[in-house]
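A.B. asks: quick one: sequence plus predicted model below, questions after.
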Amino acid sequence: MRILLPNSDGHLSNYEVTGTPIAKASLAHDSARRVYSAAHVVCDPFAEAGSSGTGAIDWNKTMGFRAHLVDLGLGIAEAMDTAQRGMGLNWFGALELIRQTKATFPNALVANGCGTDHLDPAEATSLDDVRRAYLEQVEAIQDVGGRIILMASRALAKVAKTPDDYIKIYNDVLAACDQPVILHWLGEMFDPALAGYWGADSFEGTLPTVISVIRDNETKIDGIKISLLDAQKEIVMRRQLPGSVRMYTGDDFNYPELIAGDEQGFSHALLGIFDPIAAHAATAISKLNSGDKDGFHAVLDPTVPLARHIFQAPTQHYKTGVVFLAWLNGHQDHFTMLAGAQALRSLPHFVECFKLADACGALSRPELAVERMELLLKLYGVR
């Protein structure tokens, strides 16, 4: 099957679609690795967003994608940055998303993003403002029976002056949580407003603060996800965690080696890239569970070039590539996003994304993908 694709200068050449879609396998409930896919939302292109932030979501298609993840045995990291949290999805929309997922999949493994995004950082003047904002979201999520991923706070990054300020806030918020939570350390490459989070400018200066929070609240913490795109930093931190606390990799560049682990341990997974390559994740980790480490790498390693492309700088625009692939693979009928985020990557980016997805078997329906890629090219004036 061939398609005419442009290069960065617009010159067209034949591209042969040769990839074999990954054969699906469902991850067992007793998997040695706990695996969450941070899931995207499907925009309703006919709806106005409205002041509530809930009106522009196609709930049927959004829940349909989550059914796809559940069928593969993956957990859902709900209402996170992959769902355009704070970048098109506000807190009110996020809470409705959390409610809908809980109602639709009451027995699924789901953890939900909890932050302070209803508090405008410009209006935050004190730690008390941040504390109240966190506790409001904690209460709302726990009221619907949801488990929590405690997200980093732009407002806290603004008002905190010292590492002790972070420690105070996290101690207070964790005390209010009724189930162990996943802490979420998002690097500034994902959100520039989080630069200097935890009260230091370097990883080495930050690590003691984070470890202190974890050790002081060990029974309240299931694990920590770090998204720093640096495998060595994750490994250094992983080796300092208490035995009861999981490391969840959020490294969309180096996830195979971190999940596989070494003689001193391994990482679980909470990844945005496990949205478009969910079938690869379930298949690869099933192989790892059976002791087939080579088979694990044979499935997952070829997806890394695609992941690095989708998450290339500016990294916060990775959601566009995630939704693009969901459209190519038939999980939704259009390629529009909340806040018009489909426009945040260039046509050459989409072309390369198509090629890399084909190369690793991430085009689950190649004929449909070709048909839709041709539609996109026409939209951009490519004949």
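C.D. replies: Perfect, I can see it now. Numbering: from 1, shown residues only.

A.B. asks: please count neighbours and contacts with C-alpha atoms only from this point.
C.D. replies: Fine.

A.B. asks: now residue 344. Nearest residue, chain neighbours left out?
C.D. replies: Of all residues not flanking residue 344 in the chain, residue 317 sits nearest, at 6.4 Å (CA to CA, 6 or more residues apart in numbering).

A.B. asks: ok so the one you found is a helix residue?
C.D. replies: Yes. Assessed with DSSP: H, G, I helix; E, B strand; the rest coil, residue 317 lies in a helix.

A.B. asks: how far away is it from residue 265?
C.D. replies: 32 Å (CA to CA, to the nearest Å).

A.B. asks: separation between the residue nearest to residue 344 and residue 87?
C.D. replies: Distance, residue 317 to residue 87, using CA to CA: 10 Å.

A.B. asks: the two - which one has more neighbours?
C.D. replies: residue 317 (21 against 15; other CA atoms under 10 Å).

A.B. asks: wait, residue 269 sits on residue 260?
C.D. replies: No. Using CA atoms under 8 Å, residue 269 is not in contact with residue 260; the gap is 10.6 Å.

A.B. asks: more neighbours: the two, which one.
C.D. replies: Between residue 269 and residue 260, counting by other CA under 10 Å, residue 269 is the more crowded of the two (28 against 17).

A.B. asks: wait, is the more buried one part of a helix?
C.D. replies: No. Assignment of residue 269 by three-state DSSP gives strand, placing it outside any helix.

A.B. asks: which parts of the stretch 201-350 of the chain are strands?
C.D. replies: 221-227, 246-249, 268-271 (DSSP state E, counting those that start in this stretch).

A.B. asks: what are the buried residues along stretch 87-97?
C.D. replies: Along stretch 87-97, these residues count as buried under the neighbour rule (16 or more other CA atoms under 10 Å): 88, 89, 90, 91, 93, 94, 95, 96, 97.

A.B. asks: what's the answer for stretch 249-267, then?
C.D. replies: Those would be 249-256, 258-260, 266-267, for stretch 249-267 by 16+ other CA under 10 Å.

A.B. asks: swap in stretch 190-197?
C.D. replies: Here stretch 190-197 shows 190, 193, 194, 195, 196, 197 as buried, counting by 16+ other CA under 10 Å.

A.B. asks: how about stretch 211-221?
C.D. replies: Buried-residue list, stretch 211-221, by 16+ other CA under 10 Å: 211, 213, 214, 218, 220, 221.

A.B. asks: presented hereafter is structure B, for comparison with structure A:
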Amino acid sequence: MTTVVLPDGPFTFSGKGAAYATPGAGFTSRVAYAAAHVVADPGADNTPGAPAALDWDATLAFRHHLWSHGFGVAEAMDTAQRGMGLDYAATRELIRRSAREAAGPIVAGVATDQLPPGTASLDKVRKAYAEQLADVRVAGATPVLMCSRHLAATARDQDDYLDVYGDLLRQADGPVVLHWLGEMFDPALAGYWGPDPVATVLELIGAHTAKVDGIKVSLLDEAFEVDLRRRLPAGVRLYTGDDFNYPALIKGDEAGYSDALLGIFAAIAPPAAAALRALDAGDLSGYDEIFAPTVPLARHVFGTPTFYYKTGIVFLAWLAGHQTHFTMVGGLQSGRSPRHLGTLIRLADAAGVLPDADLAASRARAWSITVGVPQ
């Protein structure tokens, strides 16, 4: 039976997701990374403040799922709960294991989260970044220089950003991806890059173009991203991290397009892969048709407060059969309300991201009971 009573009433699953369940090859017209979540060990003490304990088999199996659909994996990014439950010891091991098993492209986050929370001197920020950069290089992944809460708290002006990032780029032995995460994803990053952030970013990239593969931009502002994209030096990619406006940004315009590094791709990988293959084939109407129902889902997953989007990503992974439980490191499964998650179920079914309607219904029914909805 595929009918379930959700917090806002009865719902019958459509089974639409079965159409997108078959894996396929990678993409030819765009570079696309999916930022992957981590699967907690449900028997461990993954309470707030406790060291993260992961189910390694399920965590790595999910990455193979993404590779099988043609995506690269963006490892140890904010989707993996960096700064929200995933400590650096677990992060380092995650990067090592994922890179060792990589069955497709992999990039991995470099940050400063091994430092204690709060402020830190610029010298400590440099050393923390350098340590993580070395860890990612040794693992064999392409580094993503993530925004640092410590640098945001310490930097006095754009010169501090240019100095710290310049040092890192000089140390890098190959191209890296820069990272611009807005304060809606992490309030501690307000004011990042200084008083004129676009000028800082363009100056940094202009001085180190050979070391910059691209920049991932997560500001949820389509017009801003398009303007920045048009101002980048030739050969430097803009990886959209805009989980609201990704179809238009990836499709592009007469002046260019964005590649992708998206958290929502972890949740919508099968239909997203079908949309990108339609784009490869020049089938723009097919591209639009497949992506259209994923956008309301993405906007709901990343709704305010945006930084709790990880809860929805994990909930969908459980409904889709990628893990056996809805438990998160840091106890973050409490980050969204039952009504929010109930709506998420409806939108996920419409978007075609649930490959097995019977399994999804069974799990949705069990979850509904636990939040007080009689079946």
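C.D. replies: That came through, no problem. Model, not experiment: these values are computed from the prediction.

A.B. asks: drop the TM-score for these two in here.
C.D. replies: Once superposed, the chains reach a TM-score of 0.96 (TM-score structural alignment, normalised by the length of the second structure), with 372 aligned residues with a CA RMSD of 1.7 Å.

A.B. asks: wait, what's in contact with the counterpart of the residue nearest to residue 344 of the first structure in the second structure?
C.D. replies: If you follow residue 317 of the first structure across to the second structure using TM-score structural alignment, you land on residue 308. When contacts are counted by CA atoms under 8 Å, 6 or more residues apart in numbering, residue 308 of the second structure touches 302, 332, 335, 336.

A.B. asks: and what of residue 136 of the second structure?
C.D. replies: 95, 96, 108, 109, 110, 142, 143.

A.B. asks: what's the match for it in the first structure?
C.D. replies: Aligned counterpart of residue 136 of the second structure in the first structure: residue 141 (TM-score structural alignment).

A.B. asks: ok, residue 226 of the second structure next?
C.D. replies: So residue 226 of the second structure corresponds to residue 235, using TM-score structural alignment.

A.B. asks: tell me who's in contact with the closest residue to its match other than its chain neighbours.
C.D. replies: Closest residue to residue 235 of the first structure apart from its sequence neighbours, by CA to CA, 6+ apart: residue 258 at 7.7 Å. Residue 258 of the first structure is in contact with 231, 235, 249, 266, 267, counting by CA under 8 Å, 6+ apart.

A.B. asks: now residue 258 of the first structure: how far from residue 55 of the first structure?
C.D. replies: Taken as CA to CA, the span from residue 258 of the first structure to residue 55 of the first structure is 38 Å.

A.B. asks: residue 151 of the first structure too?
C.D. replies: Counting by CA to CA - residue 151 of the first structure and residue 55 of the first structure are separated by 24 Å.

A.B. asks: and residue 30 of the first structure, by the same measure?
C.D. replies: 38 Å.

A.B. asks: now residue 217 of the first structure
C.D. replies: Between residue 217 of the first structure and residue 55 of the first structure the distance is 38 Å, computed by CA to CA.

A.B. asks: residue 356 of the first structure too?
C.D. replies: Taking CA to CA, one finds residue 356 of the first structure at 34 Å from residue 55 of the first structure.

A.B. asks: what's the answer for residue 131 of the first structure, then?
C.D. replies: Distance from residue 131 of the first structure to residue 55 of the first structure, by CA to CA: 29 Å.

A.B. asks: repeat that for residue 121 of the first structure.
C.D. replies: For residue 121 of the first structure, the distance to residue 55 of the first structure - CA to CA - is 24 Å.

A.B. asks: looking at the two, which has the bigger crowd around it?
C.D. replies: residue 121 (19 against 16).

A.B. asks: check contacts around that one.
C.D. replies: Counting by CA under 8 Å, 6+ apart, residue 121 of the first structure makes contact with 154, 155, 156, 158.

A.B. asks: which one among the residues you listed gets closest to residue 305 of the first structure?
C.D. replies: residue 154 (30.5 Å; CA to CA).

A.B. asks: what residues are up against the closest residue in space to residue 196 of the second structure that isn't next to it in sequence?
C.D. replies: Spatial nearest neighbour of residue 196 of the second structure, chain neighbours left out: residue 158 (7.7 Å); criterion: CA to CA, 6+ apart. Going by CA under 8 Å, 6+ apart, residue 158 of the second structure touches 193, 194, 195, 196, 197, 200.

A.B. asks: now the helices for the stretch 201-350 of the second structure?
C.D. replies: Counting by DSSP state H, counting those that start in this stretch, the stretch 201-350 of the second structure has these helices, from start to end: 222-231, 246-251, 264-267, 269-280, 284-291, 294-301, 309-319, 338-351.

A.B. asks: chain center to the first one: distance?
C.D. replies: Mean-position distance between helix 222-231 of the second structure and its chain equals 20 Å (CA atoms, centre = their mean, to the nearest Å).

A.B. asks: what's it in contact with?
C.D. replies: Contacts of helix 222-231 of the second structure (CA under 8 Å, 6+ apart): 198, 202, 217, 219, 237-238, 240, 242, 245, 249, 255-258.

A.B. asks: now render the buried residues of stretch 249-267 of the first structure as CSV, adding distance to residue 41 of the first structure.
C.D. replies: Below are these laid out as CSV (distance: CA to CA, whole Å):
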residue, distance to residue 41 of the first structure
249, 22
250, 19
251, 21
252, 19
253, 23
254, 25
255, 23
256, 25
258, 27
259, 26
260, 29
266, 30
267, 26
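
A.B. asks: what residue of the first structure takes the place of residue 105 of the second structure?
C.D. replies: Using TM-score structural alignment, the equivalent of residue 105 of the second structure in the first structure is residue 109.

A.B. asks: closest to residue 340 of the second structure among the contacts of residue 136 of the second structure?
C.D. replies: Among those, residue 109 lies closest to residue 340 of the second structure (CA to CA), at 29.0 Å.

A.B. asks: who's in contact with residue 277 of the second structure?
C.D. replies: Counting by CA under 8 Å, 6+ apart, the residues that residue 277 of the second structure touches are residue 27.

A.B. asks: which of the contacts of residue 158 of the second structure tops the neighbour count?
C.D. replies: Each of those was scored for neighbours by other CA under 10 Å, and residue 193 scores highest at 24 neighbours.

A.B. asks: ok, which of the strands of the stretch 201-350 of the first structure comes nearest residue 105 of the first structure?
C.D. replies: Nearest to residue 105 of the first structure, of all the strands of the stretch 201-350 of the first structure, is strand 268-271, at 18.5 Å by CA to CA.
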